[in-house]
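Student: Sequence isn't available, so here's the structure alone:
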């Protein structure tokens, strides 16, 4: 957006539509001076913006938080792994579903409706193997 061949390249000001002020502050805080932590509380906002603005280092930091967080619920972890194309985590989280009861609990979660066929297939493979 800022350095490639984009129309915004020569503009002095760029309007960031559909991005809230506090969300941008959260992203900027983790970039500079790089001391503000990415946590389970700000992970979704930072990951969404880092992906949107093509910031692979920040995406990787978010992935580490997703991988190590004990507070983020399993269905949300699975959906974020799917959404942001972390296939290793997607497979790992799908394997955490061991039986039909686990899948029934997952179906009661709002994230279930967001899971694509590939992710659902990974879960099915997990409970049938």
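Tutor: Thanks, I have it. Because the structure is predicted, anything quoted here is derived from the model rather than measured. Numbering: from 1, shown residues only.

Student: rest of the way, CA atoms for contacts and neighbours
Tutor: OK.

Student: what's the distance between the closest residue to residue 103 other than its chain neighbours and residue 121?
Tutor: Leaving aside its sequence neighbours, residue 103 sits nearest to residue 97 (CA to CA, 6 or more residues apart in numbering; 6.5 Å). Between residue 97 and residue 121 the distance is 12 Å, computed by CA to CA, to the nearest Å.

Student: so who does residue 59 touch?
Tutor: Taking CA atoms under 8 Å, 6 or more residues apart in numbering, we find residue 59 in contact with 47, 50-51.

Student: Closest to residue 33 out of those residues?
Tutor: Closest approach to residue 33 among these (CA to CA): residue 50, at 15.9 Å.

Student: correct me, but that closest one touches residue 60?
Tutor: No: under the contact definition of CA atoms under 8 Å, residue 50 does not touch residue 60, with a separation of 9.5 Å.

Student: The two: which has the busier surroundings?
Tutor: Neighbours were counted for residue 50 and for residue 60 using other CA atoms under 10 Å; residue 50 has more, 19 against 14.

Student: In which helix or strand does the more buried one reside?
Tutor: Per DSSP states H and E, residue 50 falls inside helix 43-52.

Student: Contact partners for the nearest residue to residue 115 once chain neighbours are set aside?
Tutor: Using CA to CA, 6+ apart and skipping the chain neighbours, the partner closest in space to residue 115 is residue 79 (6.2 Å). Taking CA under 8 Å, 6+ apart, we find residue 79 in contact with 90, 111, 114-115.

Student: how about JSON lines for those, with secondary structure added?
Tutor: Conversion of the contacts of residue 79 to JSON lines gives the following (DSSP: H, G, I helix; E, B strand; the rest coil):
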{"residue": "90", "secondary structure": "helix"}
{"residue": "111", "secondary structure": "helix"}
{"residue": "114", "secondary structure": "helix"}
{"residue": "115", "secondary structure": "coil"}
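
Student: take a look at this one as well, against the first:
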């Protein structure tokens, strides 16, 4: 049986793309459809091609009578990271019989909104496939402005990991696994495996911490407890204090995509905890004098830094 898809990878010179505002790596993903009628009407996905730290896929969707198809380029980074974004440039080549279609595009992919699933109708092919029954080859050359490996990867701890250290928080004793916690936290990585006296202790006391708040964070790491409007600020506080970057990313994404908190509160949190993506997401909303005036009347304004205030007034 011949596979519907054949995916091959090839390196290209950056100069070929002729985009100066994207990254320095160029790769190609190619998909060949041997027979249109072998493809389900619900569409088919190519295997993943890793390009500059991002997982890419092509999606092929025929019309109901196989006279036309849509092809989508998908950046599937959300399967690996909570928070990410990249600007990409492409050259799309479509070969159908003796016909060659070439298209150049730029597009921004990110983890918020609808962009993470790609450009679902970024190019179409029209041809009488029923008569020709010719293979269709799609080749997309991709360059990105960022390396996907820099974004923090998702991890989830397991309850069944053996515990080897006790954290004492107030009157509570919380049993955890050193390596598992260190993998999520810069603070605990240094505490357990750095040059500190605590690394050889069986119990470590954490002072000035609310045990309920810390337990909430552990639940998020172990059983994927959801972020909501009530716990978002608590999570950001603990994540900032102990270097839980993955949880900070997850909460930042929630504030951009799902939260119903006021914009002023989100802006304060983005400033207070240095949430760069959230800041870039919110600042365009404050280009009107009215919104800035409303912000100045809010309780959040007095907690906003002078640096953020300068950014706000520059945008008006």
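Tutor: Arrived safely, thanks for sending. Model, not experiment: these values are computed from the prediction.

Student: Quick check: chain neighbours aside, which residue is closest to the aligned partner of residue 98 of structure 1 in structure 2?
Tutor: Aligned counterpart of residue 98 of structure 1 in structure 2: residue 287 (TM-score structural alignment). Computed as CA to CA, 6+ apart, the closest residue to residue 287 of structure 2 that is not its neighbour in sequence is residue 316, at 4.5 Å.

Student: Is it correct that the one you found is in contact with residue 293?
Tutor: No: in this structure, residue 316 of structure 2 is not within contact of residue 293 by CA under 8 Å, at 11.0 Å.

Student: Which neighbours do the two have in common?
Tutor: By CA under 8 Å, 6+ apart, no residue touches both residue 316 of structure 2 and residue 293.

Student: Tell me which stretches of structure 1 form helices.
Tutor: Secondary structure of structure 1 (DSSP state H): helices at 21-31, 43-52, 56-68, 74-83, 87-94, 100-107, 117-128.

Student: for the stretch 51-200 of structure 2, same thing?
Tutor: Secondary structure of the stretch 51-200 of structure 2 (DSSP state H, counting those that start in this stretch): helices at 129-132, 178-184, 186-193.

Student: Dump those into TSV; add distance to residue 50 of structure 2 and mean neighbour count as well.
Tutor: Shown next, in TSV, are those (distance: least, CA to CA, whole Å; neighbours: other CA atoms under 10 Å):
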stretch	distance to residue 50 of structure 2	mean neighbour count
helix 129-132	31	13
helix 178-184	24	18
helix 186-193	28	17
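
Student: so which of these comes closest to residue 218 of structure 2?
Tutor: Of all these, it is helix 178-184 that lies closest to residue 218 of structure 2, at 9.0 Å by CA to CA.

Student: so where in structure 1 does the closest one end up aligned?
Tutor: Against structure 1, there is no aligned range for helix 178-184 of structure 2 (TM-score structural alignment).

Student: Centre of the chain to that helix, how far?
Tutor: 22 Å (CA atoms, centre = their mean, to the nearest Å).

Student: Can you name every helix or strand that it contacts?
Tutor: The contact analysis (3 or more CA pairs under 8 Å, 6 or more residues apart in numbering; DSSP states H and E) places helix 178-184 of structure 2 against helix 186-193.

Student: Run through who's touching the helix it packs on.
Tutor: With CA under 8 Å, 6+ apart as the contact definition, helix 186-193 of structure 2 has outside contacts at 178-179, 181-183, 196, 198-200, 242-244.

Student: What angle do helix 232-242 and it make with each other?
Tutor: Orientation note: helix 186-193 of structure 2 sits at an angle of 40 degrees relative to helix 232-242 (axes from the mean of the first three to the mean of the last three CA atoms, to 10 degrees).

Student: Include distance to residue 103 of structure 2 when you put the helices of the stretch 51-200 of structure 2 into a markdown table, please.
Tutor: Output for the helices of the stretch 51-200 of structure 2, formatted as a markdown table (distance: least, CA to CA, whole Å):
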| stretch | distance to residue 103 of structure 2 |
| --- | --- |
| helix 129-132 | 21 |
| helix 178-184 | 42 |
| helix 186-193 | 45 |
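
Student: Tell me which of those helices lies nearest to residue 27 of structure 2.
Tutor: Of all these, it is helix 129-132 that lies closest to residue 27 of structure 2, at 29.1 Å by CA to CA.

Student: so that closest one corresponds to what in structure 1?
Tutor: No residues of structure 1 are matched to helix 129-132 of structure 2 when aligned by TM-score structural alignment.

Student: Measure how far that helix is from the centre of its chain, please.
Tutor: Centroid separation between helix 129-132 of structure 2 and its chain, computed with CA atoms, centre = their mean, is 40 Å.

Student: That's all I had, so thanks and see you.
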